[in-house]
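Peer 1: no sequence on hand, only this structure:
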């Protein structure tokens, strides 16, 4: 919403002051990037991974709601160049020192977006990075707050994403680890051995997205029936029209129920 200035409130031409030798020049563009230790990191350029048409990306439905002609760009924040900010710079510096030559191979990109730090990790190095973040005295991310998933069908070769939210109780800091795997090979090393708290979170992510966490002690469905076909939170999962697939459902007595460990 914009408002027009009331009539008569504009400054008269003679009120403008010409800069002199003793008057600082304030004509510098307001868009000029700040410099020095207080400079903010440059916003990352968006990484466009697809275009969605319609409200929910569904076509061929005879949509008459008025939203069928919407065109939305699906974009992810791109890598952020250093500096990342005082606290984030310190975390990255300690992690780079701890991993030594492995850092550039393990960390695919670093993203600072909306005041949060995300490290995109290549899956073969996920366990090593997690152990380093947990055990290094300068980092001490002792707690994993949970694991979740995301599905981007148009992000070719990296359709499935797994995200881990880490918390440092010692230093009162948080960061996010993100790992992407292709739909054709949805295997990812489990972080259960590093953070046992992800036990049920990884099961839920497997149940709803189909990511296979290798090394998990009991990777089973926890919401859908064992014989359920598909993973309901994937973007290619049908919207409605799903036949009822609860076959011969019964609740077994406690001594006959399936174990989760």
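Peer 2: All right, it came through fine. What you see is a predicted model, and the numbers here were worked out from it, not measured in a lab.
Peer 1: every contact and neighbour count from this point should use C-alpha atoms.
Peer 2: OK.
Peer 1: how many neighbouring residues does residue 128 have?
Peer 2: 16 (other C-alpha atoms under 10 Å).
Peer 1: ok so it is a helix residue?
Peer 2: Yes - membership of residue 128 in a helix is supported by DSSP: H, G, I helix; E, B strand; the rest coil.
Peer 1: from residue 166, how far out is it?
Peer 2: From residue 128 across to residue 166, the span is 15 Å (C-alpha to C-alpha, to the nearest Å).
Peer 1: and the comparison structure, right after this:
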């Protein structure tokens, strides 16, 4: 099944809600945030697709000038040897505003648990409905999200100088 075939199946099921990017070697679909869980559930459960593995969830801060952030989902159908990438774009928050939010897909793929925690910890995206959303790599009292483009490194943490 080609990327175009997968796109057609999804559009038959959900309508013309997707933006498509075929500029990269790995084409991807941009999914509206409010449809993410339904689309992912369909991708896993439909026997023609059976994307049974969530290989990775990662996030990108596109910077203050763009004012967006992306969450990227890399899916694999092991039996059909297919890969698919989904993007969800959210508005980037300003200082003092709540973190951007995306629904959790932990109810669909258990592997989302630690991937979503890492994206939360390092980029600062909240995953609504996550069963245990807390830092996974940094200490619980760490301030900020180090992979954001405007992150300011601290000079000292608990008496340890950062140089």
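Peer 2: Here it is on my side, so go on. Keep in mind the model is a prediction, meaning the values are calculated, not measured.
Peer 1: TM-score for this pair?
Peer 2: Once the chains are laid over each other, their TM-score by TM-score structural alignment, normalised by the length of structure 2 reads 0.87; 153 aligned residues with a C-alpha RMSD of 1.6 Å.
Peer 1: measure the corresponding residue of structure 1 for residue 110 of structure 2 to residue 173 of structure 1 for me?
Peer 2: Taking TM-score structural alignment, the alignment pairs residue 110 of structure 2 with residue 196 from structure 1. For residue 196 of structure 1, the distance to residue 173 of structure 1 equals 20 Å [C-alpha to C-alpha].
Peer 1: again with residue 53 of structure 1
Peer 2: From residue 53 of structure 1 to residue 173 of structure 1 the distance is 39 Å (C-alpha to C-alpha).
Peer 1: ok, now residue 164 of structure 1?
Peer 2: 14 Å.
Peer 1: longest helix of structure 1?
Peer 2: With secondary structure taken from DSSP state H, structure 1 has its longest helix at helix 86-99.
Peer 1: which residues are in contact with the next helix or strand after it?
Peer 2: Next helix or strand after helix 86-99 of structure 1 toward the C-terminus (DSSP states H and E): helix 103-106. Residues outside helix 103-106 of structure 1 that contact it (C-alpha atoms under 8 Å, 6 or more residues apart in numbering): 95-96, 121-122, 124-126, 129.
Peer 1: hey, where'd the helices end up in the stretch 151-261 of structure 1?
Peer 2: 199-209 (DSSP state H, counting those that start in this stretch).
Peer 1: where do the strands sit along it?
Peer 2: Taking DSSP state E, counting those that start in this stretch to define them, one finds strands in the stretch 151-261 of structure 1 at 160-168, 173-181, 187-189, 212-214.
Peer 1: picking that back up, of residue 164 and residue 173 of structure 1, who's got more company?
Peer 2: Taking other C-alpha under 10 Å, residue 164 of structure 1 and residue 173 do not tie; residue 164 has more neighbours (23 against 15).
Peer 1: pipe the contacts of helix 103-106 of structure 1 into TSV and attach neighbour count and distance to residue 214 of structure 1 per row.
Peer 2: Listed next are the contacts of helix 103-106 of structure 1 as TSV, based on neighbours: other C-alpha atoms under 10 Å; distance: C-alpha to C-alpha, whole Å:
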residue	neighbour count	distance to residue 214 of structure 1
95	18	25
96	15	26
121	23	16
122	18	15
124	13	11
125	16	13
126	21	12
129	22	16
